[in-house]
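Next come a sequence and a model predicted from it.
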Amino acid sequence: MSETQNKELAKSYDPASIEAKWYPFWEQQGYFKAGLEEGKPSFSIQLPPPNITGILHMGHAFNHSVMDSLTRFYRMNGYNTMWLPGTDHAGIATQIVVERKLEAQGKNRRDMPRDDFVNEIWKWKEYSGGNILKQMRRLGDTLDWDRLYFTMNDDLAKVVVDCFVDLYEKGLIYRGRRLVNWDPKLQTSVSDLEVEPKEQDGHLWEIRYPAADGSEGVVVATTRPETMFGDQAVAVNPEDERYKDLVGKKLKLPLTDREIPVIADDYVDKEFGSGCVKITPAHDFNDFEVGKRHNLEQVNIMTKTAHLNDNVPEKYRGMDRYEARKAVIEDLKAQGLLVGIKPHKHMVPLVPRTGEVVEPMISEQWFLAMSKPAPEGSRYPGKSLSDLGLEAVQENLVNIFPEQWQKVYKDWLSNIQDWCLSRQLWWGHQIPAWYDDKGNVYVAHTEEEAQQKAGEGVKLHRDEDVLDTWFSSALVPFSTLINDPKAFDIYLPSSVLVTGYDILFFWVARMIMMTRFFTGRVPFKNVYIHGLVRDAEGNKMSKSEGNTLDPLDIIQGVDLESLVKKNTTGLRQPEKAPIVERKLSKHYPEGINEIGADALRFTMAAYATLGRNVNFDVKRADGYRNFCNKLWNATRFVLMNIEGKDCGLDPNAPMEYSAPDQWIWSEFERTVQEVRKAFEDYRLDNAANAIYSFIWNQYCDWYLELSKVQLNQGNEAVQRATRHTLVTVLEQTLRLAHPIIPFITEELWQKVSVVAGVRSENSVDSLMVQSYPVYDPAKVNTQADMTINELKAMVDAIRNLRSGMLVPPSKKVPLAISSRDGEARARAEKLTPYLQTLGRLEEVIFTDDLETVRPVGSAAPVAVVDDFSLMLIIKVDVAAERERLNKEITRLENEIAKANTKLSNENFVKKAPAKVIEQERSRLASNEQLLASNKEQLSKLPQA
């Protein structure tokens, strides 16, 4: 063990030094490596590989806190564990980042050879990917670093090619000319899932399409008049009586010399607008389907940069789509064909990464058939990929939590479209297809194989497109294990996938389909869907909002100036910088204090309610920093009171366990039971809350105070038992909390474990590999529970009496206790030392009648606790006490009236859970008792 590990426990909690010490130690000891022992249960998680586009964000911090806590929990429970790390090449996202970086240097990607640009991205990958891995270590992630993968590594790239070729040869991948989402800025297709509709204020332009025979024709309404040059028809509803005579006739297409037909199709809503719709098959997804039904031509009028091409009248050629819109509107006005303009809110499809409006465009692309049955010779002949995805959830091979996401998943797969696989990018897995000069395609594992298929001497060129990033990501459950048969058998399927709902379709569904298709296994048994991390007000975190946070800034602290710089550098709209600065100054006027990795992890665990969005508040993280400090100081107290003393390690030494000792063990065991269940149910919020409540409320606030009485006043056997209980409960508590707050618990355990006799001082050992506490019902002592609950109620009552009578904390006063029950009085007498210490009492007097000890003229109030009446023997202001009692009586009467109203409501009694009704009745009875007591005290006050 290193010298630093043997140092005395520092006076104050310093997260930075602790984190710097323990992570390297754990890694050097090999604790993160995947377990491969036969006969042991296994637990594993595939890390959703972060993109190499910068740094981890708060969503990653949340996700990683959950995953690492689960991994540590199962590792301590003796499972073979593996948390598999990796990073994703993130085609579009990474290319955008590097293009912007080059633009800042005055360079343009399109002016560079492809290989040079790709080399620039590899340089970025080494820089950014390295930063991401450092952040993971700072968070305490116990990932098996020996298995770290990158989705563009050679071994994974080989699996991508193999799978593509296999799907192609089975007839499931094909090349076709279809309508796709096109990003004019990136000049690539993007998937439906990468398009985010956003409501915008726009216009509905009403345009007259005259009839070819010279009659009036029809009026159509459109939000995109510039696409009219691609119109192939005007459609009406077949049930619309207004236009029945027009169906089959011709209309003049405005601003052109073309004529187009009127067609009837159920797609048209006869109640919307004029009931007439222009059909542009090459620039609208709905129109594309209508066009197929009516054999309409698909005429593309846009270039890849969304400028009008040579398929439009000469005047408009080369115009940007928005420039063309203005020109078309002006020309329609001039010809008297613009009937009207109406304000119109509509959904505009955007690519969030570029902010560009999507242009639906006919394009030659590679597609994966999602609903086509697999051929004979496949693992699942006759079943489509979507069938495999649906079966996995319907047959409970994969369980999705929370359950409401199962329906969303099934609905998407039931209506799935073929997957557009190709992207017109330079960064990614290049499609393994080669073409000859005649356009024949040869899909092969290598260029040599393609050449063999084409024949000797045939000149080939490779398809320049790359695969959608999600294709390679869909394969990682097996592509990352395929070269390690033992790990493959143990860890596929993995235990759980922890992810946000935003990639349920992008990644989760596709992993299920592809893993089943290629391996016959599901990729994971459970899917834990969590919400997204937002700011404290529930707003999406983004630079434009001035509310993004770097997890490392939470861990190590950051000043306001640096926070502003991070959020304003690289803004898409630089003019927003002052607004961002104002927002940050409002929320973090003094920056963010150092919180530490443990407090951040605990915050995230406490937020981890299944399925809900997380509104992250730094103030809450500050509170958990205080919690860590509380645990630190509690440990210092324990060590100061037990080091060098008899802690009961000798089994022959007599120990006399008190009610507080037995009670704290009861509380601990119940907490163990609750925490274990929470981990097993993926409810880390419940685990964190139970741990917090036990450490802060029970161990620190009550047991430590009670132990002081026993250490100061008990005999040797009592003191020995107290010291033994203090340290053994603490040692077990550190084990209990370790998965969530690993750094501080390791640091404290190194000292506590020696004193507790768990390990020798010179051993090289770690809390990380100790056994996790198991619930022991034999240690639950209900009698001790009743005793301490009664003691706590009495102490609380005494403190309330002191507060109500404005007795300063430094002043000790006598307390009188009366009880009509002799057995109860005997119980209370045993609690006297604790009452005196915790209630700051001069003495405790037992009497049959409190009035016999009440000072003359005193109006001292009486508190009733179970069988006891308690009174501080102190003279008080009669008028003030009468006012206090009257206020309390009014409050209690109101509470009683509310409770009676609820309990007399038949609907409430029928529908409310039995536990809620019982609580309401118990509260009513308690308040009625308190009311009677207060009225009695009021009646005994001396008359003015």
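Structure's in. What do you need?

Only C-alpha atoms from now on, for both contacts and neighbour counts.
Fine.

Which stretches in the stretch 201-350 of the chain count as strands?
Listed in chain order, the strands of the stretch 201-350 of the chain (DSSP state E, counting those that start in this stretch) span residues 218-222, 233-236, 250-252, 259-264, 276-279, 338-351.

Now do the fifth one: distance to the chain's middle.
It refers to strand 276-279. Chain-centre distance of strand 276-279: 44 Å, with C-alpha atoms, centre = their mean, to the nearest Å.

Run through the residues that contact residue 182.
If you count contacts by C-alpha atoms under 8 Å, 6 or more residues apart in numbering, residue 182 has them with 188, 189, 190, 304, 358, 359, 360, 361.

Now distance to residue 217 too, for these, in JSON lines please.
Shown next, in JSON lines, are the contacts of residue 182 (distance: C-alpha to C-alpha, whole Å):
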{"residue": "188", "distance to residue 217": "39"}
{"residue": "189", "distance to residue 217": "37"}
{"residue": "190", "distance to residue 217": "38"}
{"residue": "304", "distance to residue 217": "34"}
{"residue": "358", "distance to residue 217": "32"}
{"residue": "359", "distance to residue 217": "29"}
{"residue": "360", "distance to residue 217": "28"}
{"residue": "361", "distance to residue 217": "29"}
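
and here's the other structure:
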Amino acid sequence: MTENTQPPASGPRSAPADLPTQYTPAEVEEKLYERWVERGYFAADAESGKEPYTIVIPPPNVYGSLHIGHAFEHTLIDALTRRKRMQGFETLWQPGMDHAGIATQNAVERQLAAEGSSRHDLGREAFVERVWRWKAESGGQIQGQMRRLGDGVDWSRDRFTMDEGLSRAVQTIFKRLYDDELIYRAERIINWCPRCLTAISDIEVAYQEDDGELVSIRYGEGEDSVVVATTRAETMLGDTAVAVHPDDERYAHLVGRMIDLPLTDRSIPVVADAHVDPEFGTGAVKVTPAHDPNDFEIGRRHGLPQLTIMDERGVITAPGPFQDLDRLEARSAVVAALRAEGRVVAEKRPYQHSVGHCSRCQTTIEPRLSMQWWVKVGPLAKAAGDAVRDGRVAIHPKEMSSRYFEWVDNLHDWCISRQLWWGHRIPVWYGPDGEVRCVGPDEEPPSGPGWHQDTDVLDTWFSSGLWPFSTLGWPERTPSLEKFYPNSVLVTGYDILFFWVARMMMFGIYAMDGVPPFRTIALHGMVRDQFGKKMSRSFGNVINPLEWMDAYGSDAVRFTLARGANPGVDVPVGEDWVQASRNFANKVWNATRFALLNGATTQGPLPAPEEMSAADRWILSRLGATVAEVDAYYDDYQFAKLSDALFHFAWDEVFDWYVELSKTTFLAGGRPAEVSRRVLGEVLDVTLRLLHPVTPFVTEELWTTLTGGESVVIADWPADSGFRDRAAEREIDALRQLVTEVRRFRADQGLQPGQRVPAVLDLAGTPLGAHEDAIRALLRLQPAGPDFKPTATLPVAGATVALDLSGAIDVAAERKRLAKDLAAAEKELAQTTAKLGNESFLAKAPEPVVEKIRTRQETARADIERIRTQLSRLP
């Protein structure tokens, strides 16, 4: 066999036991997982001599539960780490949870409100104790759900962002950044939630299209007047200028002059600023430096006053008739007053525009001038960008790199203080005479009369930005830090590329002497419903993965999610797909059970190729190619492609063809049957190991039964044997082509799958002569008798199959049935063609409706062609 290399060998295995007739996930999943944990399979040894492979879990919020996005992300991470563990790496999947400051505080405050209390009734210390109690009672829910999914994390290393060690890391880096003048305190515009009473990060702002009102207002009189437009009319009470573009000749005569501000006793200047777009609206904008981020920058450039006209709850504080009104009440009142004075030039209502809302409580965000703590991100962001540019960190897929650079290259200073009680309190003390002292973890804070600590806490992203190294014991140079930093890869969603990934990059490079926190950033998309729609409670399409796991098993959920995971692309999922994955798991189970019942074995070396049948050599050749293909996809983070390759190899080639061909061999007995039993054992052994990272439970149960091995978790990852047999592949491909074509013909003629038909096979001149028994068994073809009269002859793959259907079907009845189906298809074609030819219909109908009609039309055409072919083949 000139195209062969020696097939793989396998060492002795213990004798396999029988399997139950059905696979019931609920009966095996929990016990298997607990066995894995008890035996320490997931524990990472910092003293090991093995090459490390490290992944951190994107820490879920402590208050949460496992949602479909978690299940998706955890499946991908678990698949990577399980494979690397099987490849012999010292593998650490670092678990943990985030304290989720604002969300957790809100959750506990809701509990208190239900009890008729508030955090202010308790006081800060008692409230924080209450949150810790809540965390102990309710916060571990997600850990149990992670176990359900099969997450192979090292539970002995479980971390929480407010653990003592991680808190020490937070205080250490704050102190270092402060001493390096990279942390400072200043008044700036921030996102403020009037309900949560805190600054919030950009990622906690949810933008949505709201119906508002666009009001055009005339400032000043006559030729010296200017019209500006706003959706927040109440903020005009804080205007300190009107800005126009320096090159806008329409307003050149007004620049530097003062104009009256309506409803107030103030006059404000007209300033020229390049930020203004002269093509937008009237080309003039109102400037409210204390209540708009762009206006704040204009105000700084022109030295404008910063007038705060509302308090932290969004209540107007500006003296006058609008004082003490809520901001939204004031908006209507201000517009009414302007209208009464004839100042309203135009009103557009409703005016749909994008408005920021607090993602926690849905309150409209208020840009607010506030004294806050900030990180000076310039040098940190440059280092984070350089690490990707110079190749120390790879972003996958590559096209996402431009989005990363767009962010880090234009990053503004980061507001890190939050007006909360739950979180890492800012380690800064203020003295009675204006002293400010930042305290490190090993320093005593100042004491004495008048000294007090800053009341704010740090943004949650500050502590989670330290996650890749704080979880390993930093700032101490622990064995774990030396072994497992930097992380091998970060697997996370593209939606937090800017907010979490960029912060980890900045902090990791800064704290770890220029070493980035990971070598690769593998970005995935968001999980959507089966129609590609974003999941939302309001849409009623939110998926609870636990319900699917209860119904179909964790492997089915995992396989469905992995099979949809193309890098950086959103993932649609539907219950039908999980059912299909459950069917696949059942197919794997039944095929392995068949193999065991027929004596398939993994004991001893594989027979020599010359002892093997073409089917044996074909499946081993395909097995080697599949191993190579799966390895390449794993290395490129192509989870969908590797899952699809495994599905089609296992189902289409192993189960549908090799197992079926083996039945004939097993029935015949003798040495060929012994050879095929060993080959089938080898194929299933390797296939189960290949499937294990994505479907860990069913493969563990099957592999240990098949091989007698301790656990597939610690089994060797399959290597490509290098065995290829192109001649065998061509031979079996010809067999598959012949069987498939005749099966299609049988189906077209309305024959039942098990119905036997007399046939004559002419296989002369083809490599199929040795397969006649298998072909007849697969196609339910019986030998031709003396009365054989061929009613159909099919030339396929160089062979000829002659069939006698005279006694198999009622030709007249079949012709009548097909004629009826043809008439229905022709009617459908006529109706859809008429609709698509109607210009009025095409102009008015929504595109999805039109597309549905087009699909129906194409289906009708295909049906007509198929039915006519069937009629022509009838005897």
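Received, thanks. Owing to the predicted nature of the structure, the values given are computational and were not obtained by experimental measurement.

Give me the subset of the contacts of residue 182 of the first structure lying in strands.
Judged by DSSP state E, those include 188, 189, 190, 359, 360, 361 as members of strands.

Just to confirm, what residue in the second structure is aligned with the third one?
With TM-score structural alignment as the criterion, the equivalent of residue 190 of the first structure in the second structure is residue 200.

so its match touches residue 206, yeah?
No: with the criterion set as C-alpha atoms under 8 Å, residue 200 of the second structure and residue 206 do not qualify as a contacting pair; they are 11.0 Å apart.

Tell me which stretches of the stretch 401-550 of the second structure form strands.
In the stretch 401-550 of the second structure, strands defined by DSSP E, counting those that start in this stretch lie at 414-415, 417-418, 428-430, 436-438, 452-453, 457-458, 487-493, 518-524, 527-529, listed in chain order.

Mean deviation, the third one versus the first structure?
What that stands for is strand 428-430 of the second structure. Taken over the aligned residues, the distance from strand 428-430 of the second structure to the first structure averages 0.6 Å (mean C-alpha distance after the TM-score superposition for the first structure).

what range in the first structure does that strand sit on?
Mapping strand 428-430 of the second structure onto the first structure (TM-score structural alignment) gives residues 433-435.

how far is the matching stretch from where the chain is centred?
42 Å.

Buried residues of it, list them for me.
Buried residues in stretch 433-435 of the first structure, counting neighbours by 16 or more other C-alpha atoms under 10 Å, are found at 433, 434, 435.

swap in stretch 670-687 of the first structure?
Neighbour-count burial for stretch 670-687 of the first structure, counted by 16+ other C-alpha under 10 Å, picks out 670-676, 678-679, 682-687.

which of these lies closest to residue 902 of the first structure?
Nearest to residue 902 of the first structure, judged by C-alpha to C-alpha, of these is residue 686 at 29.9 Å.

Show me what that closest one aligns to in the second structure.
Aligned by TM-score structural alignment, residue 686 of the first structure pairs with residue 641 of the second structure.

residue contacts, that match?
For residue 641 of the second structure, the set of contacting residues under the criterion of C-alpha under 8 Å, 6+ apart consists of 563, 566, 633.

and with 10 Å instead?
With contacts taken as C-alpha atoms under 10 Å, 6 or more residues apart in numbering, residue 641 of the second structure has the following neighbours: 562, 563, 564, 565, 566, 629, 630, 632, 633, 634, 647.

And these, which is closest to residue 148 of the second structure?
Within the contacts of residue 641 of the second structure, proximity to residue 148 of the second structure (C-alpha to C-alpha) peaks at residue 562, which comes in at 16.7 Å.

Residue 631 of the second structure contacts residue 643, correct?
No: between residue 631 of the second structure and residue 643 there is no contact, the gap being 11.3 Å when judged by C-alpha atoms under 10 Å.

Now list whatever residues contact both of these two.
Between them, residue 631 of the second structure and residue 643 share the neighbouring residues residue 690, with contact defined by C-alpha under 10 Å, 6+ apart.

Switch the strands of the stretch 401-550 of the second structure over to JSON lines; also include distance to residue 270 of the second structure.
Formatted as JSON lines, the entries for the strands of the stretch 401-550 of the second structure read as follows, by distance: least, C-alpha to C-alpha, whole Å:
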{"stretch": "strand 414-415", "distance to residue 270 of the second structure": "31"}
{"stretch": "strand 417-418", "distance to residue 270 of the second structure": "35"}
{"stretch": "strand 428-430", "distance to residue 270 of the second structure": "40"}
{"stretch": "strand 436-438", "distance to residue 270 of the second structure": "39"}
{"stretch": "strand 452-453", "distance to residue 270 of the second structure": "43"}
{"stretch": "strand 457-458", "distance to residue 270 of the second structure": "39"}
{"stretch": "strand 487-493", "distance to residue 270 of the second structure": "46"}
{"stretch": "strand 518-524", "distance to residue 270 of the second structure": "47"}
{"stretch": "strand 527-529", "distance to residue 270 of the second structure": "49"}
